[in-house]
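> the following comprises the amino acid sequence and a computationally predicted model.
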Amino acid sequence: MLVETFDPFHNLLVSSLVAAIPILLFLLCLTVFKMKGIYAALLNLAVTFLIAVFLFNLPIGESIASVIQGTIQGVWPIGYIIIMAVWLYKISVVSGKFDVLRASISGISQDQRIQLLLIGFCFNAFLEGAAGFGVPIAICAVLLVALGFNPLQAAMLCLIANAASGAFGAVGIPVAILDTLNLAGHVTSMNVSMMTALTLPLINFTIPFLLIFIMNGFKGIKEVLPAILVVATTYTVTQVVITLFLGPELANIIPALLSMGALALFLRTWKPKHIFLLHNQETEIVHHTAGDVIKAWSPFYLLSLFVLAWSLPAFKQLFMQGGALAFTKLQFGIPGSTLSSSIDFVSATGTAILLACLVTILTTKSISMAASVELLGKTVSEFWISIVMICAVLGIAKLMTYAGLTNALGESVAKTGTLFPLLSPVLGWIGVFMTGSVVNSNTLFASIQATAASIVGTNSTLLVTANTAGGVMAKLISPQSIAIATAAVSATGKESELTKMTIRYSVGLLAFVCIWTFILSLFL
């Protein structure tokens, strides 16, 4: 906070109501006025700037610097990661590797419950970790439809499955972004990553059971129970280990890969007694050699290896002050203010993904460097609006933090006292419903959660984690997710129908997160 007081009206209720204007306006823009996200974000940035300068008395130099700082961090490292991750995926598709990869998954079993576990859950989680931003829902829904699933059912199942992986999308950005927010209580992305081990495993372990129940009831669960247990246990346990010791970056990628591998190996010695087919018709499977399958997966295990190396403490130490590669980190003050920013040219996770892209290009005969660069240009042109929106939302978050708006809201919501942890996940749920992104939700509300926690005497890390977990449950019904899902399965115009199919699961999972967060708050 860079102002003398977070209560410029000398009335906390009035100050907090004014501080809530950016959030309420964002909600109105996206729901009542049905504005596009980018326009809503830019309008709210302008409004927040005026409120910070003229009502909360943040000096104009500091206000401009706040927006600049948010913009820099939106482009680097966040935008950098997004572009690199999607570029790697596009290289895989254009080179033909993705078709082989897809066939290698769908050819493991003809039982469509098993296919749902492999594609709807495991591969969905893998793509969420590798690319995020709607890619897993779109791709996995299309794959399920190609295997005989009803289009809307496929979309619904993929949306629900995403509840197990949405917290760590696009190489962990929703959690990693917390390090850019300077949260109260010194909450870091690693703190939150470790705290998720107390909340998300219960949901992750349950989701595979829920998917099979929706598809084939208790009978289906009974018939493929061993397969469900292999997937649920492998994914959940692996993710706990990674979030505790490595951080958020690989918390989807490695568990998803291991889950697919574990299930594929298990199916060599076990088969369900009855092959379940939705329409009593087997789909044609294209078989590939083991060598072709290994090559097809190469972009993604390269991604895993490079990101893993970048996540190791010994590697990170090289870029700390006094480290051998500290000179690669550009730190600079923002003119006209007390604020500063930095750009990590080598240690950024995006650089690890860039190396995976370059190695894939150089070792793949079916795609040239020129074609790959053209794909990079297309990726930038497709995602620049999303990145601008992220920059705008980060600018809003910085203004709200430095001008004291976050403190005012935190003081106000803290009036709910010990009941606040029960409602905490709802803020995250609202944020994702508004923006369609756990990244944006954490950017908007993590500061409020941390500030309120310090006021009511609750663990700040727990409430920031609750914001993340609650937000993930809104991805099931956020307008952005619904639009992507319906478009992918050629069901545009049936958004309301799909929303009705998923809303009960979104609300039910949110209720669990609320109750569990409240219980944890009593002990942490």
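Nice, thanks for sending it over.
> from here on, just use CA atoms for contacts and neighbour counts.
OK.
> against which helices or strands is the helix or strand encompassing residue 503 packed?
Per DSSP states H and E, residue 503 falls inside helix 495-521. Packing partners of helix 495-521 (3 or more Cα pairs under 8 Å, 6 or more residues apart in numbering; DSSP states H and E): helix 151-161, helix 420-435, helix 460-474, helix 479-488.
> out of the ones you listed, which comes closest to residue 313?
The closest of the helices and strands packed on helix 495-521 to residue 313 is helix 460-474. By Cα to Cα, the value is 21.2 Å.
> related to what we said a few turns ago, next, the angle from the helix holding residue 503 to helix 151-161.
20 degrees (axes from the mean of the first three to the mean of the last three Cα atoms, to 10 degrees).
> check it against this one:
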Amino acid sequence: MKWIQVIDPLNNIALSVLVAAVPILFIFWALIIRKMKGYQASLIAIAIATLIAILVYGMPIKLAVLSIAHGALYGLFPICWLVIMSVFLFNLTVKSGQFEIIKHFMASITSDRRLQALLIAFSFGSFLEGTAGFGAPVAITAAMLVGLGFNPLYASGICLIANTAPVAFGSIGIPITVASQVSGIPEMPISQMVGRTLPILSIILPFYLVTIISGFNKAKEVLPAVLVSGVSFAFFQWFSSNFIGPALPDVIAGLGSIISLMVFLRFWKPKAVWRFANEPAATFNTDVSYTGGQMLRAWSPFIALTIMVIAWGMQPIKDVLNSLGLYQFEFPGLHNAIQGTDGNLLPKIFKVNYLSAAGTAILIASLVSIPMVGLTYREGGNVFAATLKQLRFPILTIAAVLGFAYIVNDSGITLTLADVLANTGILFPFFAPILGWLGVFITGSDTSANALFSKLQYATAQSIGVDPVVTVAANVSGGVVGKMISPQSIAVAAAAGDLVGQESQLFRFTVKHSFIMLSVICLITLAQAYVFQWLIPVYEKLSSAKITAGPDVARGYTYLIGLAILLIALLATILLIGKKKDQTPSLVN
């Protein structure tokens, strides 16, 4: 017996929308007004959504329970797997004392908190988003800023907001790949259209971030550095997305922005170093210096991380790893048990890609890093156990959030909300980004939001005479500003910033900025649809008979051998440095 999804269960779309919005509105109320802990708000939201799914939408109890279980399991793997490994890697650098050297390096570039935030939260976070994605950038950069002495709330909030610019091209361009597969529009025109929207946000975002941190007047004091950071990032993002493709804009823009700002700061410094209120003055000790070898050793975990996540993003390596370590199964009782509104059965296949998962790449980087930073594997095991204890409540929160996301999607609640936005007529381009924003808020992933709504965006745009690439790209772009308030992202940032139980504060910190940026993207999309149509790329729709190449396993093995040699060389170099030089800093007379 198949259960059929419905969009208008009350036969009155206005009433159906009001009911469908209740679980979403509850999360806003619980976190902003009631100030609940994240896992409490998520569990209650699940209960509300389940009642609506069963009593209003007619979803069988068994399917509702299985849907929640499916989402919770996905929350544990691969999401929690990635978060645990990201925090574990950072904790290793702290336990070994190497993070003190990193802090010294950052202070040698600048002790100014405004500029440190740009380097780490904006530029380095964008680079990590391009390689790993799925929560790793926020987890790592928030932990780094807290380690540097940032207020945990500011560190986590800033990293969430900074993560908006690169999300569309995250994980080697996966969000755009999915949007292309679902909509039938080739990847390149979607990449080009997104690359003609987000660079505007990328120019604004650094100044916006610094204003949040220090206020408008203090932000103006570092305007030259802010412009270098934002303009360089926007240029590389535009260039790579329009002429190379969706896989590398974050990597290229992140690195380009880091290098541009570091070079600029060699020739320009702010008149006064800004720190947080009640924070001690900068204590950069010029009598302490570190050799190049010591600096290399301190940064080696993040070098290994970069190598691993880039390698894991290569399709030939993914193919090999999936051929060796992929277990998948049809979710019992749920697979093909729900019929979508388009008449197709919804497949529910759970994939445990335990080798190709990004979390596994970070685990390998961590295992390689343990001897490089001077720890024993016994000490590394103790750090891992402490990390699990540190993340026990965030793990519960993430599992609950994904359970909520799955029940609202499978029951049709999300489709009800989307249907109303899709029936706004000629104003639809303005509302198109809101669909992406809603999808990311619910699922925590721009990739998932594109899978949900790209087809709807395409069909609606065609019906009103707007080029579909505008609205499909708007789904991608609108989703990026939903990331900062997604309960899943909030839980990850809270875990990294040691704010477990304070998710409501973090949500209230980011929510207004999400709405402000969403409004900007809505206006840009509306203008692209009707005023600046010359910005729309020319393209042909993908052929349904498109032939896909088979996996190149031989090349994958070659890449893996090269990766192993590179990691061994890095490990040998670091260990050799460790034998030659003691890790205590040398004093300069």
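Cool, got the structure. Note that the structure is predicted; figures quoted are calculated from it, not measured.
> about what we covered before: in the helix holding residue 503 of the first structure, what counts as buried?
495, 498-499, 501-503, 505-507, 509-514, 516-518, 521 (16 or more other Cα atoms under 10 Å).
> quickly compare the helices and strands packed on helix 495-521 of the first structure and say which is most buried.
helix 460-474 (a mean of 31; mean count of other Cα atoms under 10 Å).
> that one to helix 495-521, inter-axis angle?
Helix 460-474 of the first structure runs at 160 degrees relative to helix 495-521, counting by the same axes, to 10 degrees.
> who's in contact with stretch 299-314 of the second structure?
89, 93, 98, 102, 128, 131-132, 171-172, 317-318, 356-358, 361-362, 364-366, 368-369, 372-373, 559, 563, 567, 574 (Cα atoms under 8 Å, 6 or more residues apart in numbering).
> can you tell me what part of the first structure it aligns to?
Under TM-score structural alignment, the match for stretch 299-314 of the second structure in the first structure covers residues 297-312.
> what sits against residue 157 of the first structure?
Counting by Cα under 8 Å, 6+ apart, residue 157 of the first structure touches 120, 211.
> could you do the one 4 residues further on as well?
The neighbours of residue 161 of the first structure, taking Cα under 8 Å, 6+ apart as the test, are 120-121, 124-125, 207-208, 211.
> out of these, which two sit at the greatest distance?
For these, and using Cα to Cα, no pair is farther apart than 125 and 211, which are 13.8 Å apart.
> between the two, which is the more surrounded one?
residue 125 (34 against 24; other Cα atoms under 10 Å).
> quick one: residues in contact with whichever helix or strand the more buried one is part of.
Using DSSP H and E, residue 125 of the first structure maps to helix 124-130. Outside helix 124-130 of the first structure, the residues that touch it by Cα under 8 Å, 6+ apart are 85, 134-137, 140, 158, 161-162, 164-166, 168-172, 249-257, 300, 303.
> repeat for stretch 36-47 of the second structure
In contact with stretch 36-47 of the second structure (Cα under 8 Å, 6+ apart) are residues 23-24, 26-27, 30-31, 393-394, 396-398, 400-401, 403-404, 407, 487, 491, 500-504.
> stretch 463-470 of the first structure against the second structure, how far on average?
The superposed stretch 463-470 of the first structure is, by mean Cα distance after the TM-score superposition for the first structure, a mean 2.8 Å from where its aligned residues fall in the second structure.
> what's the burial count for residue 392 of the second structure?
13.
> any idea which helix or strand carries the corresponding residue of the first structure for it?
Matched to the first structure by TM-score structural alignment, residue 392 of the second structure sits across from residue 384. Remark: residue 384 of the first structure resides in helix 369-402, with elements defined by DSSP H and E.
> that helix: what's the following helix or strand?
Criterion used, DSSP H and E; the element after helix 369-402 of the first structure is helix 405-413.
> nearest residue to residue 486 of the first structure in space, please, no chain neighbours.
Among residues not flanking residue 486 of the first structure along the chain, residue 492 sits closest, at 5.1 Å (Cα to Cα, 6 or more residues apart in numbering).
> could you measure from that neighbour over to residue 152 of the first structure?
According to Cα to Cα, to the nearest Å, residue 492 of the first structure and residue 152 of the first structure sit 10 Å apart.
> give me the mean deviation of the one helix or strand residue 302 of the first structure maps to from the second structure.
In this structure, residue 302 of the first structure sits in helix 290-311 according to DSSP H and E. Compared with the second structure after the fit, helix 290-311 of the first structure shows a mean deviation of 1.0 Å (mean Cα distance after the TM-score superposition for the first structure).
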